[in-house]
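Colleague: predicted structure and sequence below. I'll ask about it afterward.
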Amino acid sequence: MVIGIVIAVIVVGVAVWAVTAYNGLVALRNRVDNGWAQIDVQLKQRADLIPNIVETVKGYASHESRTLQAVTDARARAAAASTTAERAAAETQVGQALMNLLATAEAYPQLQANQNFLDLQSQLKALEDKIAYARQFYNDVVLKYNTKIQTVPSNIIAGMFHFTERGFFKVEEPDRAVPQVRF
């Protein structure tokens, strides 16, 4: 009789642990998905802002077509990306192209005095700050999620229910370089 109670308590304990571990993994996976969705919202706003910036700069710096084309091409690659990793890499290129565009724009005093350009630049800065925060949040949640599915004993449940690791939103080494502007 006592052995039966002990076995029942152990079985119930294991079942409670398994349900708790599974629910914890699901909650973290959903937070990762939510984190990416928040980044996606900010990236969409930036993508919507880019044509306005490009058109404004075009009016003042029409001979900077290579820089303007790089921004447009990077935006198109980001829109065409199909995986999180591809999208992250493409969005990093968009950020680099925008930095080059803004650095190029500094050579045009009339453009720097244009209120429309200043407003667009301010909106872009605010969006970049939001994107940076959203990336940090996403990477923090990915770290927690990946740690949970890799550590014992929750890795048992993760393996049984096919929870897979998620990638971080990284900045690639070449993209850390300061943009070079030559006239």
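Modeller: In hand now; what should we look at?
Colleague: make it CA atoms for all contacts and neighbour counts henceforth
Modeller: Fine.
Colleague: longest helix of the protein?
Modeller: Criterion DSSP state H: the longest helix present in the chain is helix 2-60.
Colleague: got another, please set it beside the one above:
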Amino acid sequence: MSNGIKTALIIFGVLAVFSAGAVLWGIGQYNKAVAMDEEVRGQWAQVENQLKRRFDLIPNLVETVKGYAKHEKEIFENLAKARTSYFQAGSMQEKAAAAGGLETALSRLLMLQETYPDLKANESYLKLMDSLEGTENRIAVERKRYNDAVQAVNTYRRTVVGRFAAALAGVEAAQYFNLPEGEQQTPKVKFD
């Protein structure tokens, strides 16, 4: 075998190894983009699980409070509307907005306990409040995990390699779960 053929084979071998490595690296980046997208979806499902739990607790809490606060009809109507909006929402953003609306109405409902001291002593109410408090904590944890997954996928999509891998895998930018505008302030409740 001549030196020219040996050199050509060595160059061909190096190029083949380099090409194979580049292809494997590219597949790894593609798979990373897909995995990150699935992580966002999975975390959103966990947020929805906890929001559903909250929405399931609300009717029981409302019924308990209704006996004490019959004239607080607006609060109960707002809770019912927020609950309906959540279950009719089609997208993650619509569900997040509905959940934010519920948080406002729910905080007004919880403020009623200051007006009705007997309500605070009611055993059913206390149990529901404990369940709701636990659910709110779970929602906060799952919302943070979801937003962390969103941050990871969005950061990856902004890198040079990630931009191409995400485009190839069809991974879109994810939306953070933020409170809607106007719902970031503490609601004010007035009793006349």
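Modeller: All right, it came through fine. This is a predicted model, so every value here is computed, not measured.
Colleague: by contact count, what packs against the longest helix of structure 1?
Modeller: Contact partners of helix 2-60 of structure 1 among helices and strands, from 3 or more CA pairs under 8 Å, 6 or more residues apart in numbering; DSSP states H and E: helix 65-80, helix 109-113, helix 115-150, helix 154-160.
Colleague: the third one vs helix 2-60, what angle?
Modeller: Taking axes from the mean of the first three to the mean of the last three CA atoms, to 10 degrees, one finds that helix 115-150 of structure 1 is oriented at 160 degrees with respect to helix 2-60.
Colleague: so which bit of structure 2 is helix 115-150 of structure 1 matched to?
Modeller: Residues 123-158 of structure 2 are matched to helix 115-150 of structure 1 when aligned by TM-score structural alignment.
Colleague: compared with structure 1, how much does the matching stretch deviate?
Modeller: With mean CA distance after the TM-score superposition for structure 1, stretch 123-158 of structure 2 departs from structure 1 by a mean of 0.7 Å once superposed.
Colleague: buried residues, that stretch. List them.
Modeller: Using 16 or more other CA atoms under 10 Å as the test for burial, stretch 123-158 of structure 2 gives 125, 128-129, 132, 135-136, 138-139, 142-154, 156-157.
Colleague: do the same with stretch 104-114 of structure 1
Modeller: 104-105, 111-112.
Colleague: compared with structure 2, how much does the longest helix of structure 1 deviate?
Modeller: Aligned to structure 2 and superposed, helix 2-60 of structure 1 gives a mean residue distance of 0.9 Å (mean CA distance after the TM-score superposition for structure 1).
Colleague: state the span of structure 2 onto which stretch 8-20 of structure 1 is aligned.
Modeller: By TM-score structural alignment, stretch 8-20 of structure 1 lines up with residues 16-28 in structure 2.
Colleague: stretch 165-173 of structure 1 too?
Modeller: Counting by TM-score structural alignment, stretch 165-173 of structure 1 sits on residues 173-181 of structure 2.
Colleague: before we move on, back to that, give the buried residues for the match of stretch 8-20 of structure 1.
Modeller: Under 16+ other CA under 10 Å, stretch 16-28 of structure 2 has no buried positions.
Colleague: aligned to residue 96 of structure 2, what sits in structure 1?
Modeller: In structure 1, the residue equivalent to residue 96 of structure 2 is residue 88, according to TM-score structural alignment.
Colleague: using the three-state scheme, assign the closest residue to its match other than its chain neighbours.
Modeller: Distance criterion CA to CA, 6 or more residues apart in numbering; nearest residue to residue 88 of structure 1, sequence neighbours excluded, is residue 169 at 5.9 Å. Following DSSP: H, G, I helix; E, B strand; the rest coil, residue 169 of structure 1 is assigned to coil.
Colleague: who touches residue 169 of structure 1 in this structure?
Modeller: Residue 169 of structure 1 makes contact with 85, 88, 135, 138-139, according to CA atoms under 8 Å, 6 or more residues apart in numbering.
Colleague: can you tell me which of those residues is nearest residue 181 of structure 1?
Modeller: residue 88 (24.8 Å; CA to CA).
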